[in-house]
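Participant: Just to be clear, the model below is a prediction. Sequence and coordinates:
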Amino acid sequence: GVPHSTSDGRRVWNDSKGFKSPFKNLGQWLESLDISLPSPLTPVCYGGIFAAKQTKIKSIPKVKWEAIAKSLSRGDNIEEGYFAERTWAGLLSAPLSEEEQWSIIGKRSYVNRVAAKDGGGRLGALVK
């Protein structure tokens, strides 16, 4: 789990109360926000730290940012936070060129199709 603060200021690791999203998966969450990511390959962030150009941030309509913020306002340690974390790179980075995509596809051995028991993990990741 991820450490987070509770409303009374305690730090907890595995508080799963209220964690599960009303959305079945990342795809449904993105669809509800009317967000589409690059295809067939999408860059993904597996962490809460990333960098983005200001121009890229400003290129996303304000209404989208407001919808994302509203979705994340349900709580501190929620599944939607993990969905957002995996969305940042696809939303805020330059799309991969066709040549880069073919290079990546050619070097992968398989696609991870197994989710971790907690529903997290790197489902969909290309693995060498």
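Facilitator: Yep, that arrived.
Participant: CA only for contacts and neighbour counts going forward, please
Facilitator: Fine.
Participant: Can you tell me the closest non-neighbouring residue to residue 111?
Facilitator: Across the structure, with Cα to Cα, 6 or more residues apart in numbering as the measure, the residue nearest residue 111 apart from its sequence neighbours is residue 126 (4.6 Å).
Participant: Tally up the residues packed near that neighbour, please.
Facilitator: The burial metric for residue 126, expressed as a neighbour count using other Cα atoms under 10 Å, is 16.
Participant: Next one for the comparison:
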Amino acid sequence: MIPTRLHALTDYLFPAGIAALSLAPRRGRATRRIMRVGPVWHYGYTLLTRYEGGLVPALGMRTHLACDAVGALTFVGAAALLQDEPARDRLLLAALGLAELALIAASDRDAPRDATLRSAHRH
């Protein structure tokens, strides 16, 4: 299992990487939009998660992982539906979504109790 501390680190690094990938000069317009909106959505619920990476402990880890799944399936769905986008962009979207689903499957579903308490005491 991937511990929540490591998952939290990926929650900050991967969306930044996706946003950076959106800047490729030949990226399709729709792909670029998805790759810019996705990280904003991801950072929003990451900050609200009750784990080592969260700032406002409002969402449990299982809810966080459900939000991860929504984002991942959005990328996979976009890859399937955006027929006018370049094949390389559709493959990238599918790969990003599938990688996220793999991370979800391997992640611990419960934040450590002490991380939850520390987070609650900060506020």
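Facilitator: Yep, it's here. Owing to the predicted nature of the structure, the values given are computational and were not obtained by experimental measurement.
Participant: How close are the two chains, by TM-score?
Facilitator: After superposition, the two chains reach a TM-score of 0.27 (TM-score structural alignment, normalised by the length of structure 2), with 62 aligned residues with a Cα RMSD of 4.9 Å.
Participant: Assess the claim that the residue nearest to residue 111 of structure 1 and residue 106 are in contact.
Facilitator: No: applying Cα atoms under 8 Å as the test, residue 126 of structure 1 and residue 106 come out as separate, 10.4 Å apart.
Participant: I'd like the distance between the residue nearest to residue 111 of structure 1 and residue 91 of structure 1.
Facilitator: According to Cα to Cα, to the nearest Å, residue 126 of structure 1 stands 19 Å off from residue 91 of structure 1.
Participant: Ok, residue 32 of structure 1 next?
Facilitator: Noted for residue 32 of structure 1: a distance of 15 Å to residue 91 of structure 1, by Cα to Cα.
Participant: more crowded one of the two?
Facilitator: Neighbours were counted for residue 32 of structure 1 and for residue 91 using other Cα under 10 Å; residue 91 has more, 21 against 13.
Participant: any idea which element that one lies in?
Facilitator: Following DSSP states H and E, the helix or strand that holds residue 91 of structure 1 is helix 79-92.
Participant: again with residue 35 of structure 2
Facilitator: Per DSSP H and E, residue 35 of structure 2 falls inside helix 29-47.
Participant: same check, this time on residue 76 of structure 2
Facilitator: Assigned by DSSP H and E, residue 76 of structure 2 belongs to helix 61-81.
Participant: Show me what that helix is packed against.
Facilitator: Contact here means 3 or more Cα pairs under 8 Å, 6 or more residues apart in numbering; DSSP states H and E; on that basis helix 61-81 of structure 2 packs against helix 29-47, helix 87-106.
Participant: Having no further points to raise, I will conclude here.
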